[in-house]
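> fold the following, please.
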Amino acid sequence: MNSVVAALRFFFTHTIDRPELARRLVRTAHARKIPVVLTLAEVKRLLDATTCIKHQAALSVAYGAGLRVGEVSALKVCDIDSKRMLLRIERGKGGRYRNAMLPEGLLVLLRDWWRAGRQQGVLHADGWLFPGQNATLPISTRQLHRVVVQAAEVADITKRVGPHTLRHSFATHLLEDGVDIRVIQALLGHAKLGTTAFYTQVATKTMRAVVSPLDRLALAGPDKKAPSG
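This is a model prediction of the structure:
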């Protein structure tokens, strides 16, 4: 619905030059659902359940660097900066550029994929990191979604998952490990801190670390009366 509102606002404001009509259009507010998050064990089972090193590497990038599925698809080989241990994201949300983290374990896996892809003749120094069936085009986001769903079925994961589930899990696991929320915001490429703060609702490890005032009652002894006189 909101996409229709945006299209009509553009039509009235720019196409027919009637901005007063656009002011009557109101966007509807949608309650944001709590994202599905995998445990560390479930993430490992999911990655191990992929059918080839290309798919394992692509999903590992989504989880290990916290990328959106479109960002994974758009990566090129030259976007890997192994000296600075960074991934250059040139087609992020809103067209913004940013750097994402490149863990050592992920770099090892990407190098394995590079060697395998070179042998298959599908990887080139100036080409896509994860080419599709046609090597001149990147793997599609729809294909990556199918890869995640199929791997989840093999791994016996009953949660409703997709590529973005790995990004949600990345952010939540960092938050549970005590990483500063503003650092997580930068890694995810969020424009607003409030978007990142939403993950506090699913960081169960963080919640369990909080001591309830009710539990403190059991630790508190009876109040001692002040001595008279």
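> every contact and neighbour count from this point should use C-alpha atoms.
Will do.
> neighbours around the closest residue to residue 101 other than its chain neighbours, how many?
Spatial nearest neighbour of residue 101, excluding adjacent residues (C-alpha to C-alpha, 6 or more residues apart in numbering): residue 86 at 4.9 Å. Other residues within reach of residue 86, judged by other C-alpha atoms under 10 Å, total 18.
> wait, residue 86 touches residue 98, no?
No: counting by C-alpha atoms under 8 Å, no contact exists between residue 86 and residue 98, whose distance comes to 9.8 Å.
> please give the structure of this sequence too, so both can be compared:
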Amino acid sequence: MDAQPLTDARALAARFDHHLRLERRSSPHTARAYVATAHRLLEFLGVHRGEVATPAALLTLPAVDLRAFLAQRRGEGLGPSAAAREMSAVRAFLKFAAEQQGAPPALPRVQAPKRPRTLPRPASPEDAVALAEETGALAHQPWIAARDTALLLLLYGSGLRISEALALAASAHPLGSTVRVTGKRGKTRVVPVLPMVATAVADYVAQCPWPLDKQEPLFRGARGGPLSADVVRRAVAAARRTLGLDDKLTPHALRHSFATHLLAGGADLRTLQELLGHASLSSTQIYTAVDAAHLLDVYRHAHPRA
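Now for the predicted structure:
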């Protein structure tokens, strides 16, 4: 008898996995991470409350229990950014649990841990991808989730300005290993496309409910018109807050992260200038300063005499 409620809650977590992968079209990495968090939460509640967790109990989960769960995870070595993602997964699971039981979601108010204030720096590759996926996870419709994730991965993966990405015509699909974009002053350039980006864009196109005529914009708004950059910025801001990331991690900052990571990986300035579409090499040279600052920061933290 005692095992039955636990089985029900485990079954709910299993349906959560199906929901993330097939309905929300989350990436396999995100689905695995979110479902693992759901199981950790159920295990924690069983110990913390002295009774097995049931789906009904998830509807009235008090904030104090979530704070205790977060405290335990932090005690296990979870950093601020990872802890914020953990709470994002918990909220998504509790919302799903409520929907499955026909109840309105009543999520406890628990603030995600904030990162310590530091000087602005490029997003790590992990944070850039997490931001893209979390922006999609917060969307209200699966096709919009796929759209937002694909768009942000394109900004980071190819170093595009948001205006350049939103100006892409549907004729650009399917994306190959490169895509031609039009930048400032009508200057065109060819930029590389990562396989994961091409896959994400194809997933969005497959789900988009609006006809994508070749001369129309590739990325569409909720009502079928051109997608607004402000809509994207607001969605990114919400995901950024959920993950506890730096306020300066905007869609445009993904382009800067792309440039800095390429330079750190050995790309020369002339190549970077072409990829970014800078008219002058002096515009590209700012990334040498950013990269030097990052290296100095690493040195100061790693050297025992620093």
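> which position in the second structure aligns with the residue nearest to residue 101 of the first structure?
Alignment of residue 86 of the first structure against the second structure is given by TM-score structural alignment, with residue 178 as its counterpart.
> its match and residue 275 of the second structure, how far apart?
The gap separating residue 178 of the second structure from residue 275 of the second structure is 11 Å, by C-alpha to C-alpha, to the nearest Å.
> next, show the common contact partners of those two.
Residues touching both residue 178 of the second structure and residue 275 comprise 190-191, with contact defined as C-alpha atoms under 8 Å, 6 or more residues apart in numbering.
> quick one, helices of the first structure?
2-10, 19-22, 40-48, 53-64, 69-73, 104-120, 141-154, 163-176, 181-188, 193-197, 204-209, 213-219 (DSSP state H).
> could you dump those helices into CSV and include distance to residue 132 of the first structure and mean neighbour count?
Putting these into CSV (distance: least, C-alpha to C-alpha, whole Å; neighbours: other C-alpha atoms under 10 Å) gives the following:
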stretch, distance to residue 132 of the first structure, mean neighbour count
helix 2-10, 29, 14
helix 19-22, 41, 14
helix 40-48, 19, 17
helix 53-64, 10, 23
helix 69-73, 9, 22
helix 104-120, 12, 15
helix 141-154, 9, 18
helix 163-176, 16, 23
helix 181-188, 25, 18
helix 193-197, 31, 14
helix 204-209, 37, 12
helix 213-219, 55, 9
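> got the ones you listed as JSON lines, with distance to residue 79 of the first structure columns?
Conversion of the helices of the first structure to JSON lines gives the following (distance: least, C-alpha to C-alpha, whole Å):
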{"stretch": "helix 2-10", "distance to residue 79 of the first structure": "32"}
{"stretch": "helix 19-22", "distance to residue 79 of the first structure": "41"}
{"stretch": "helix 40-48", "distance to residue 79 of the first structure": "22"}
{"stretch": "helix 53-64", "distance to residue 79 of the first structure": "12"}
{"stretch": "helix 69-73", "distance to residue 79 of the first structure": "11"}
{"stretch": "helix 104-120", "distance to residue 79 of the first structure": "12"}
{"stretch": "helix 141-154", "distance to residue 79 of the first structure": "18"}
{"stretch": "helix 163-176", "distance to residue 79 of the first structure": "19"}
{"stretch": "helix 181-188", "distance to residue 79 of the first structure": "16"}
{"stretch": "helix 193-197", "distance to residue 79 of the first structure": "25"}
{"stretch": "helix 204-209", "distance to residue 79 of the first structure": "34"}
{"stretch": "helix 213-219", "distance to residue 79 of the first structure": "49"}
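> which of those sits closest to residue 94 of the first structure?
Evaluated with C-alpha to C-alpha, those place helix 69-73 nearest to residue 94 of the first structure, the distance being 11.6 Å.
> nearest the geometric middle of the first structure, what residue?
When the first structure is reduced to its mean C-alpha position, the closest residue under C-alpha atoms, centre = their mean turns out to be residue 167, at 2.0 Å.
> contacting residues around that one?
Shown here is residue 167 of the first structure, whose contacts under the criterion C-alpha under 8 Å, 6+ apart are 62-63, 65-68.
> nearest to residue 6 of the first structure among those?
Looking at these and their distance to residue 6 of the first structure, the nearest is residue 68, at 23.4 Å (C-alpha to C-alpha).
> wait, what's in contact with the counterpart of that closest one in the second structure?
For residue 68 of the first structure, the aligned residue in the second structure is residue 161 (criterion: TM-score structural alignment). When contacts are counted by C-alpha under 8 Å, 6+ apart, residue 161 of the second structure is found next to 155, 183, 252, 255.
> helices of the stretch 1-150 of the second structure, start to end?
According to DSSP state H, counting those that start in this stretch, the stretch 1-150 of the second structure carries its helices in the segments 3-18, 28-48, 63-75, 80-100, 125-137, 142-158.
> hey, what's the angle from the fourth one to helix 125-137? Just curious.
Going back to what we said before, that points to helix 80-100 of the second structure. 20 degrees (axes from the mean of the first three to the mean of the last three C-alpha atoms, to 10 degrees).
> picking that back up, and of the helices of the first structure, who's closest to residue 135 of the first structure?
Distance to residue 135 of the first structure, taken as C-alpha to C-alpha, is lowest for helix 104-120 among the helices of the first structure, at 10.5 Å.
> angle of that closest one against helix 53-64?
Angle between the axes of helix 104-120 of the first structure and helix 53-64 is 160 degrees (criterion: the same axes, to 10 degrees).
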